[in-house]
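Enquirer: what follows is a predicted protein model with its sequence.
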Amino acid sequence: MIIKMYFDIRKARVEDIDRLVEVINVAYRNQFGRSWTTEKDYVKGARISKQQLISDLNNKNFELYIAQFEEKIIACIGLTLMCEFVEIGTFAIDPDLQNLGIGHRMLSFAEKYIRDTYTDVLNINLYVLSVRKELIEYYERRGFNRTGVVDDYPITAEVGIPLIPVSLVERTKKIR
């Protein structure tokens, strides 16, 4: 059975912060519901704090878009302008609502928005934990290719502590 959810996408606002922190941390660090994107077995601790999100939202090169269903925030995707590319991050779907096409639609929205808004941008980049094979395969199906760039996990960024050796692998998608 296919379930189709209709939701609105809009730019995040200050009053969204508490719910966004909850959605992001639950999506990245917990395992329940329909979740398949969790990092629970690989990284412990919060993915983001309220202060980190406030700081991100105050960054002029960062935009955060949310999916809202019946007044409830159910997903988000962050875009950071980096000269010739935009980096996608802070991409989270409420675990109870995963596998319903929300992530697909959010990523499609982000790609179109970047293409239409940032006319000088050539690529969209993102990073994935090296051990997240199923997520890497998902992004490959969406046209994100390996760049060969592998970075150490950013322990000093206060985005969690690895439980096993992990790194970040960069993926890229040409949009022009």
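Expert: Okay, I see it.
Enquirer: okay, CA-based contacts and neighbour counts for the rest of this
Expert: Fine.
Enquirer: the strand ranked longest in the chain - contacts with which helices or strands?
Expert: Determined from DSSP state E, the single longest strand within the chain is strand 72-82. Secondary-structure packing of strand 72-82 (3 or more Cα pairs under 8 Å, 6 or more residues apart in numbering; DSSP states H and E): helix 17-29, strand 62-69, strand 85-93, helix 102-117.
Enquirer: CSV for the ones you listed, including mean neighbour count?
Expert: Shown next, in CSV, are the helices and strands packed on strand 72-82 (neighbours: other Cα atoms under 10 Å):
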stretch, mean neighbour count
helix 17-29, 20
strand 62-69, 19
strand 85-93, 21
helix 102-117, 16
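Enquirer: for residue 154, find the nearest of those.
Expert: When these are compared by Cα to Cα, strand 85-93 sits nearest residue 154, at 13.8 Å.
Enquirer: who wins for proximity to residue 9 among the helices and strands packed on strand 72-82?
Expert: strand 62-69 (4.5 Å).
Enquirer: what's the distance between that closest one and the middle of its chain?
Expert: Its chain's average C-alpha position is 11 Å from that of strand 62-69, according to Cα atoms, centre = their mean, to the nearest Å.
Enquirer: same deal with stretch 131-138?
Expert: 14 Å.
Enquirer: next up, a structure to set beside the first:
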Amino acid sequence: MDTAPPRDEARLTYRDATDADVDALVELIESAYRGESSRAGWTTEADILRGQRTDPDGVRDVITADGSRLLAVEREGELIACCQLEDRGEAAYFGMFAVRPGLQGGGLGRRIIAEAERVARASWGVSEMHMTVISVRDDLIAWYERRGYRRTGKMTPFPYGDERFGLPQRDDLQFELLVKELV
């Protein structure tokens, strides 16, 4: 069996995002989740939420907050993905995960989340990774379950009325906590 990494994996670089990356990160995140461009990938939220997914202030807050990192993932100098990591004591929080829509479905996300888990363990010595996912996103939750995350049934309300998080197209949105033990 060939144990060499896939060719694309060898070309990926991970770095902490900086203030200079904010506009490109907002564009990436928006393209992966909202609007017509998001339909090129499978992670779109366009049918359940309209409006923005994030904004420059939100991205900048993640970059500058204590105990927080926004990993920028590049291939040959091009920003193709990102994810947020936040130290929460025993656990790290994983969020703001975006992969350029045309690159989704080829294993890139799986490699990035594995690297994010490795970085969280190495940086903070955490034993768990936490994330929240909109509970009606069955395909996305199933994808995370295949990566070892488990549903907890713990729900938090969607911030209806706060347009910074989008314009809901249905009234049953809430976030479910998913958890993975990091060993």
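Expert: Yep, it's here. Since the structure is predicted, the reported quantities are computational estimates derived from the model, not experimental observations.
Enquirer: what range in the second structure matches the longest strand of the first structure?
Expert: Using TM-score structural alignment, the residues of the second structure aligned to strand 72-82 of the first structure are 78-88.
Enquirer: that older thread, any chance of the helices and strands packed on strand 72-82 of the first structure in CSV, with distance to residue 43 of the first structure too?
Expert: As requested, these are arranged in CSV below (distance: least, Cα to Cα, whole Å):
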stretch, distance to residue 43 of the first structure
helix 17-29, 7
strand 62-69, 23
strand 85-93, 15
helix 102-117, 21
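Enquirer: of all these, which one is nearest residue 52 of the first structure?
Expert: helix 17-29 (9.4 Å).
Enquirer: hmm, residue 75 and residue 13 of the second structure touching each other?
Expert: Yes: in this structure, residue 13 of the second structure is within contact of residue 75 by Cα atoms under 8 Å, at 6.3 Å.
Enquirer: contacts only, for the most centrally placed residue in the second structure.
Expert: For the second structure, the residue sitting closest to the mean C-alpha position, by Cα atoms, centre = their mean, is residue 97 at 1.4 Å. Going by Cα atoms under 8 Å, 6 or more residues apart in numbering, residue 97 of the second structure touches 29, 81-84.
Enquirer: go through the residues you listed and say which is closest to residue 162 of the second structure.
Expert: residue 29 (18.2 Å).
Enquirer: trace the closest one over to the first structure, please.
Expert: So residue 29 of the second structure corresponds to residue 24, using TM-score structural alignment.
Enquirer: wait, what's in contact with its match?
Expert: Applying Cα under 8 Å, 6+ apart, the residues near residue 24 of the first structure are 47-48, 76, 90-94.
Enquirer: please repeat the previous calculation with a cut-off of 10 Å.
Expert: 30, 46-49, 74-77, 90-95 (Cα atoms under 10 Å, 6 or more residues apart in numbering).
Enquirer: can you tell me what residue 159 of the second structure aligns to in the first structure?
Expert: Using TM-score structural alignment, residue 159 of the second structure pairs with residue 154 in the first structure.
Enquirer: can you count the residues close to its match?
Expert: 13 (other Cα atoms under 10 Å).
Enquirer: so who does it touch?
Expert: Residue 154 of the first structure neighbours (Cα under 10 Å, 6+ apart): 160-162, 167-168.
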